[in-house]
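Participant: The following comprises the amino acid sequence and a computationally predicted model.
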Amino acid sequence: MALLDNLLAEITPEEQARTDRKMRIASIIADTLVEKGMAKKDFAQKVGRKPSEITKWLSGRHNFTLDTLTDIEQVLKIKLITDKRKAAAQKQVLGGLRA
């Protein structure tokens, strides 16, 4: 237990944030595959990758490129990257319409 505590103490907040983000992305991809009934092999084929690479993606340790994230979004028809400024502007517009 002390070893684990020591290792965790060495992780910077920035490293933890990156790890958390990778895990969230992996979880979204995995959940979407289940929701769509898509096998990893079929998904791999659609994104032009090997099934072993998809397994790595789903581990939560993969450092995705923007190109890869864009490919995943297109194949799964989901959004992994959002523009908070755009979302805030849309929220303001919708709020104004409701008033």
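Facilitator: Looks like it arrived, so ask away.
Participant: When you work out contacts or count neighbours from here on, use the C-alpha atoms and nothing else.
Facilitator: Noted.
Participant: Give me the residue at the spatial middle of the protein.
Facilitator: The geometric centre of the chain, computed from its C-alpha atoms, lies nearest to Ile25 (C-alpha atoms, centre = their mean), at 1.6 Å.
Participant: so where does that residue fall, helix or strand?
Facilitator: Element membership for Ile25 (DSSP states H and E) is helix 13-36.
Participant: Which strand or helix spans Glu73?
Facilitator: With DSSP H and E as the test, Glu73 turns up in helix 66-76.
Participant: Then Ala44?
Facilitator: helix 40-47.
Participant: mind listing what's buried in that helix?
Facilitator: Lys40, Phe43, Ala44, Val47 (16 or more other C-alpha atoms under 10 Å).
Participant: Distance check, the residue nearest to the centre of the chain against Glu53.
Facilitator: Using C-alpha to C-alpha, to the nearest Å, Ile25 is found at 15 Å from Glu53.
Participant: Below is structure B, check it against A:
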Amino acid sequence: ASVRINGKDKGVVWTKPFRVDITDGLKEGENDVIVEVTNSWFNRVAGDEMAVAPTKYTQTNVVLGNDFRGNAVSEITLESSGLLGPVTIQVAVEQK
């Protein structure tokens, strides 16, 4: 997911703990937070493998005869994706 606060790019997070420091982008009052989420690579490749139509959205040498769980292509379950939890702003307490 890419994160912007008040128009300032705060970078991309792609693995846990999915946190970015927005301190220098905050202002008094209301703030504009934008989180753009991209589907996982596994879901994209698996989606192409499972598609009935010949349209492929990816170009890769990866062929999923089975998924990483050992399921056949016909039984692949896509992973949950998108913004799955609450977005929270946490205040960090400095330790001395």
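Facilitator: Perfect, thanks for sending it. Just so it is clear, the model here is predicted, and its values are computed rather than measured.
Participant: Got a TM-score for the pair?
Facilitator: The TM-score (TM-score structural alignment, normalised by the length of the second structure) is 0.25; 45 aligned residues with a C-alpha RMSD of 4.7 Å.
Participant: Pull out the buried positions in stretch 41-50 of the second structure.
Facilitator: Asn43, Val45, Ala46, Gly47, Asp48, Glu49.
Participant: no, scratch that, I was asking about stretch 33-42 of the first structure
Facilitator: Residues of stretch 33-42 of the first structure classed as buried: Leu33, Lys40 (neighbour count, 16+ other C-alpha under 10 Å).
Participant: Please point out which parts of the very next helix or strand once past the helix holding Glu73 of the first structure sit buried.
Facilitator: Per DSSP H and E, the first helix or strand lying C-terminal to helix 66-76 of the first structure is helix 84-98. Judged by neighbour count (16+ other C-alpha under 10 Å), helix 84-98 of the first structure contains no buried residues.
Participant: any idea how far helix 84-98 of the first structure is from the chain center?
Facilitator: Centroid separation for helix 84-98 of the first structure versus its chain: 24 Å, with C-alpha atoms, centre = their mean, to the nearest Å.
Participant: and the helix holding Ala44 of the first structure, what other elements does it pack with?
Facilitator: Applying 3 or more C-alpha pairs under 8 Å, 6 or more residues apart in numbering; DSSP states H and E, one finds that helix 40-47 of the first structure contacts helix 51-58, helix 66-76.
Participant: ok, and what's touching it?
Facilitator: Contacts with helix 40-47 of the first structure, where a contact means C-alpha atoms under 8 Å, 6 or more residues apart in numbering, come from Leu33, Lys50, Pro51, Glu53, Ile54, Thr55, Asp71, Ile72, Val75.
Participant: sorry, back to before: would TSV of the helices and strands packed on helix 40-47 of the first structure with distance to Gln16 of the first structure and mean neighbour count be doable?
Facilitator: Output for those, formatted as TSV (distance: least, C-alpha to C-alpha, whole Å; neighbours: other C-alpha atoms under 10 Å):
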stretch	distance to Gln16 of the first structure	mean neighbour count
helix 51-58	18	16
helix 66-76	20	14
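Participant: Before I go, just wanted to say thanks for your time.
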